[in-house]
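[1] this one's structure only:
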């Protein structure tokens, strides 16, 4: 049985708490008796899903839900369970283990091929082998060395928009900053960056329930072909960058095959900027919607590192969480999850759990840094977390310092946002005093 709900953020048929009686948690074979539909068609939910998420969490530690394109999943909602699930070896990243074939079939063919070779879809020992190859590029020391360059790029972007008195802080600032940083780190020529941005936008910004799969497949194929050509060019004319180092590992030590190499390049290029754009966009939008928190940061810039952690916790760039597949029967939060089930570890919901974060729905830039799950946990903890933190801190701090009287040009609730996997504003129109 499927129950369509909106929760308190929308205008649904009934309240979440009444949708799944506590006495009827599982049906025959361990299946939950009712599935709750994520209301991606409701603008109120897209603008603010957290009231809906709160009621899901209050209704039980594991909920049966219907997410994008009708995919059914078991949603882990509470912090302690989510943190434990992220390190549980019985929850695999290999999508081929899923009993629901739609998990792979709903992906464009080119994306499906890439997903099965990507580091984020592999378990140890293959995941360990691939992660070790690139981990040295993202250590705290190496990232700290990038700080002057990140600051330089940030200042250059703000120099361009400061005289205008208005800007789209996504298009003009939050997007080009991490794109430039990751491109320089990997060795992507400046002339090629617009192309991969365009393809990535097609791949990642489709409406969750009405995607253009043909367009997505074309974009994936173009990106894959571009990366194959870029890597071939770097073999002919080696350069001192991360892709060059990966090629050396492939050619000399045979630790990456050709497909793994292209998949790794794709992962680093896309993951290296998409979530950082959302971190910056969500953080600035949250501050502008909470003037008291904005004033605290302006008065005490030393709060900024902790504030970045709070932005990640309060409205993180991944929504609702990360995908796993049950490799065997297991129990999560007292609920039996069958082998082959699709499991979503809902980090965005867990990070609002009041059992871990007091007054969890309140944005508080003075909150002591807690162990939020926005970057994951365990072996798959986000490799680029130190770089994302650096870019977020510099971007947000410099924008607050240089853009006086910064304000949203539209109401916070009316910002157009991504939904169904990623969370962040498509555009962030603002006004400020022209420099």
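    That came in fine, so what should we check first? Keep in mind that this is a model prediction, so the values were computed, not measured. Numbers count the residues shown, from 1 in each chain.
[2] can we go C-alpha only for contacts and neighbour counts from here?
    Noted.
[3] show me the contacts for residue 37.
    Contact analysis of residue 37 by Cα atoms under 8 Å, 6 or more residues apart in numbering lists 2-5, 65-67.
[4] and those residues as a markdown table, adding secondary structure, neighbour count and distance to residue 410?
    Shown next, in a markdown table, are the contacts of residue 37 (DSSP: H, G, I helix; E, B strand; the rest coil; neighbours: other Cα atoms under 10 Å; distance: Cα to Cα, whole Å):
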| residue | secondary structure | neighbour count | distance to residue 410 |
| --- | --- | --- | --- |
| 2 | strand | 14 | 36 |
| 3 | strand | 17 | 34 |
| 4 | strand | 19 | 31 |
| 5 | coil | 20 | 28 |
| 65 | strand | 23 | 33 |
| 66 | strand | 21 | 32 |
| 67 | coil | 22 | 29 |
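[5] and of those residues, the nearest to residue 39?
    Nearest to residue 39 among these: residue 5, at 6.8 Å, using Cα to Cα.
[6] ok, back up a step: what is the nearest of the contacts of residue 37 to residue 352?
    Once Cα to Cα is applied, the member of these that ends up nearest residue 352 is residue 65, at 18.7 Å.
[7] against residue 148, how distant is that closest one?
    Distance check for residue 65 against residue 148: by Cα to Cα, to the nearest Å, it reads 45 Å.
[8] against that first model, consider the following:
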């Protein structure tokens, strides 16, 4: 009989720093049977903690995302609609093809001047105060402003949207999660309808409404809502954590902070190392075995759930020597913070761009930047990796 590791019973220590637990599990074997915390559903699942096994699993078509194939429908799919994170080929291929027609590399690159402008305005407001919660004053408003402007979300709606989004990503109960999805579905329906009524617009959501493939294929209303959900929620929550975790890592490793200040050519490497060392997503969203398969000698039966531990994989000493060290000169290429394979994060180029701009501007304009007390509580569950607040001074 397989021993089950109850992640929910590991307590505050695990939430604050799960890496020693993952290291202990990984030293035993790369795949374990676990019970997820209540915030993540509380169900039993397989958890992959080894790097090679995780990278292979992320690209393995036998590990599917569309739960309806085994009679399961997630809340987001039930209340929002089919989207990239709940689809398999050929449906996933079709959806990704339609979104990449509008969300191009060029479009992301063209956002840099506006991202810089938003960053400068936020720092203009924050810096005269001498101290602040970095999340509230900077790491949250930057990506939410960027993604809302990109998609055409009115400024008046953004405060309410933040609350709904937070309730979706870090719910306090099953009831609060369902309520958040209901409110989000209603909001997205109204937003899409207003775009249709307004006629041709330049924002990404308006373009998605108009996007048509060569064969005449278009996104259905449910698919549009699902696409807006993924772009809006995943498009800012992860970047908030990435910026915050990167700053936290730098401030708790003064030698690395000094090295970056002395040579801003290390900035790209800093972002990649921050992604590897404390990425914004602790484990990838659920997959299930579409057929029986074996991973590292462990038999996984058809229909069983599988979680791929991104944070665990990126601290595997077999791939990254001295993995618990934060080293901005390390070659961090190959990390799986943004996933791998067909579900590799669509917004990775935008997240990297925003984080580079944010770190450079913050460090250049706040030369005395330092922690101003302990970070807030780490987020519950094993999906997102981040803190609720980060007090800093300069």
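    Received the coordinates, thanks. Since we're looking at a predicted model, the values are computed, not measured.
[9] conserved subset of the contacts of residue 37 of structure 1 in structure 2?
    Using both residues aligned by TM-score structural alignment, their matches' Cα atoms under 8 Å, structure 2 keeps these contacts from the contacts of residue 37 of structure 1: 65-67.
[10] with adjacent residues omitted, what lies nearest to the counterpart of residue 238 of structure 2 in structure 1?
    The equivalent of residue 238 of structure 2 in structure 1 is residue 275 (alignment by TM-score structural alignment). In space, and not counting its chain neighbours, residue 275 of structure 1 is closest to residue 317: 5.4 Å by Cα to Cα, 6 or more residues apart in numbering.
[11] the one you found -> structure 2?
    Under the alignment (TM-score structural alignment), residue 317 of structure 1 pairs with residue 280 of structure 2.
[12] pretty sure its match is touching residue 245, no?
    Yes - taking contacts as Cα atoms under 8 Å, residue 280 of structure 2 lies within contact range of residue 245: 7.5 Å.
[13] who's in contact with the helix or strand harbouring residue 269 of structure 2?
    In the assignment (DSSP states H and E), residue 269 of structure 2 maps to helix 267-278. The contact list for helix 267-278 of structure 2, computed with Cα under 8 Å, 6+ apart, reads 242, 245-246, 249, 260, 311, 314-315, 323-333, 335-337, 352, 355-356, 360, 385.
[14] which residues touch residue 14 of structure 2?
    residue 21.
[15] an error on my part: the question was meant for residue 368 of structure 2.
    Here residue 368 of structure 2 is in contact with 393-394 (Cα under 8 Å, 6+ apart).
[16] go on, the one 5 residues further on?
    By Cα under 8 Å, 6+ apart, the contact set of residue 373 of structure 2 is 391-392.
[17] for structure 1, what's the longest helix?
    Selection of the longest helix in structure 1 by residue count, based on DSSP state H, yields helix 213-236.
[18] what residues does the helix or strand just after it touch?
    On the C-terminal side of helix 213-236 of structure 1, the closest following helix or strand by DSSP H and E is helix 242-253. With Cα under 8 Å, 6+ apart as the test, helix 242-253 of structure 1 has contacts from 133-134, 137, 185-187, 231, 234-235, 238, 255-258, 261, 265.
[19] packing partners for whichever helix or strand comes after helix 242-253 of structure 1?
    Sequence-wise, the next helix or strand downstream of helix 242-253 of structure 1 (DSSP H and E) is helix 258-271. When contacts are defined as 3 or more Cα pairs under 8 Å, 6 or more residues apart in numbering; DSSP states H and E, helix 258-271 of structure 1 packs onto helix 109-117, helix 176-186, helix 213-236, helix 242-253.
[20] starting at the chain centroid, how far to helix 258-271 of structure 1?
    17 Å (Cα atoms, centre = their mean, to the nearest Å).
[21] still on that earlier bit, out of the helices and strands packed on helix 258-271 of structure 1, deepest packed?
    helix 176-186 (a mean of 21; mean count of other Cα atoms under 10 Å).
[22] mean offset of it relative to structure 2 (after superposition)
    Its matched residues in structure 2 lie on average 0.7 Å from helix 176-186 of structure 1 after superposition (mean Cα distance after the TM-score superposition for structure 1).
[23] can you put the kept ones among the contacts of residue 37 of structure 1 in CSV and add distance to residue 411 of structure 1?
    Output for these, formatted as CSV (distance: Cα to Cα, whole Å):
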residue, distance to residue 411 of structure 1
65, 31
66, 30
67, 28
